[in-house]
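Chemist: predicted model follows, preceded by the sequence.
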Amino acid sequence: MTRTLAYPAAPPEAAAKHFAAELAFEVDPDDLVQDLEAGRTDGYVVVETRAPEAFAHARIPGAINLPYRDLTAESTEHLDRDLVYVCYCESTVCNAATKGALKLAQLGFKVKRLSGGITAWIAAGYPVEGTTEPAIRCAC
């Protein structure tokens, strides 16, 4: 038996349910940049969940900064609960976006996470605001 098939593939119905659920939790940089460039921003807000110094350094244009460590019922009372909050951080090795999305969800907000964070965004050549010097780091 091959290593690839050492564990059988799930039935199509189970696979469809799994991958639909995965897409309910994440958006990729390409989909997000296409929406932003087309001006399709109704229904969601892009959120940098790292510290303010990371936000000042490099951010997705139009993003807001909501450091995950500061998320409370009081600090989020001004946020629109009808929107989806697309959280991002440094990369796949930083979990500030996951922590921010978790806190927001626990506070009753709809959330998604941006796959790959700002590092994947920059690697794809998409625009950033900020100083971009020195190099990107976790900073959460």
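Modeler: Yep, that arrived. Numbers count the residues shown, from 1 in each chain.

Chemist: going forward, measure contacts between C-alpha atoms and count neighbours the same way
Modeler: Noted.

Chemist: check the secondary structure at Thr76 for me.
Modeler: Following DSSP: H, G, I helix; E, B strand; the rest coil, Thr76 is assigned to coil.

Chemist: so which helix or strand takes in Arg113?
Modeler: strand 110-114 (DSSP states H and E).

Chemist: comparison target, given below:
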Amino acid sequence: MSSAVSRIPAASSDVALAHFSLLLEFETDCWDVHHAISNNKQDFVLLDVRSDDKFKQSHIEGAVNLLHSKINEQNLQQFAPDTLFVVYCAGPHCNATEKAAIKLAKLNRPVKKMIGGITGWIDEGLSLIESD
């Protein structure tokens, strides 16, 4: 008797390796972002794609706010063409990161998604910059 988990066999090791390696080309997590920032190894722009109001309420230290709908070549002029953008929004219930990533990719900009967004950041016990 098999469970719903094992009823469909797992992929071969080669296929699993390719799949999970490919995922890391598209996403990173809160701890890796936090580690880079707190160890002065930030080689990316952390882009908060939520509304200005949400950003002003709280955000990750060092993040730049640019609403996903405002991502265009003109608003990215200050960044070198090879700048890696790491985008985040409210959390897993929000698809603003995907909208932002699509726009950045269409502009030939390197991009990764920070999985979890603000929700993941808080869940990991990491602090935010809060407005007074």
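Modeler: Received it, and whenever you're ready, just let me know what you need. Computed from a prediction, not measured in an experiment: that's the story for all the values here.

Chemist: quick one: the strand holding Arg113 of the first structure to the second structure mean distance?
Modeler: Per the superposition on the second structure, strand 110-114 of the first structure and its aligned residues are separated by 0.5 Å on average (mean CA distance after the TM-score superposition for the first structure).

Chemist: counting contacts, what elements does that strand pack onto?
Modeler: Counting contacts by 3 or more CA pairs under 8 Å, 6 or more residues apart in numbering; DSSP states H and E, strand 110-114 of the first structure packs against helix 12-25, strand 26-27, strand 84-88, helix 96-106.

Chemist: run through who's touching it.
Modeler: Contact with strand 110-114 of the first structure is made by 24-29, 81-88, 97-98, 101, 104-105, as judged by CA atoms under 8 Å, 6 or more residues apart in numbering.

Chemist: try stretch 24-42 of the first structure
Modeler: 86, 111-116, 120-121, 126.

Chemist: re earlier: filter the contacts of strand 110-114 of the first structure down to the buried ones.
Modeler: 27, 29, 84-88, 97-98, 101, 104 (16 or more other CA atoms under 10 Å).

Chemist: for Thr76 of the first structure, state which of those residues is nearest.
Modeler: Closest approach between these and Thr76 of the first structure, by CA to CA: Leu104, at 8.4 Å.

Chemist: how much space separates Asn72 of the second structure from Asn108 of the second structure?
Modeler: According to CA to CA, to the nearest Å, Asn72 of the second structure and Asn108 of the second structure sit 11 Å apart.

Chemist: do Leu23 of the second structure as well
Modeler: Distance from Leu23 of the second structure to Asn108 of the second structure, by CA to CA: 19 Å.

Chemist: just to revisit the earlier point, quick one: which of Asn72 and Asn108 of the second structure has more around it?
Modeler: Applying other CA atoms under 10 Å to Asn72 of the second structure and Asn108 shows that Asn72 carries more neighbours, namely 15 against 11.

Chemist: corresponding residue for that one in the first structure?
Modeler: Taking TM-score structural alignment for the superposition, Asn72 of the second structure sits opposite Thr72 in the first structure.

Chemist: ok, its match to Gln106 of the first structure distance?
Modeler: 10 Å.

Chemist: same check, this time on Ile118 of the first structure
Modeler: 24 Å.

Chemist: for Ala14 of the first structure, same thing?
Modeler: 27 Å.
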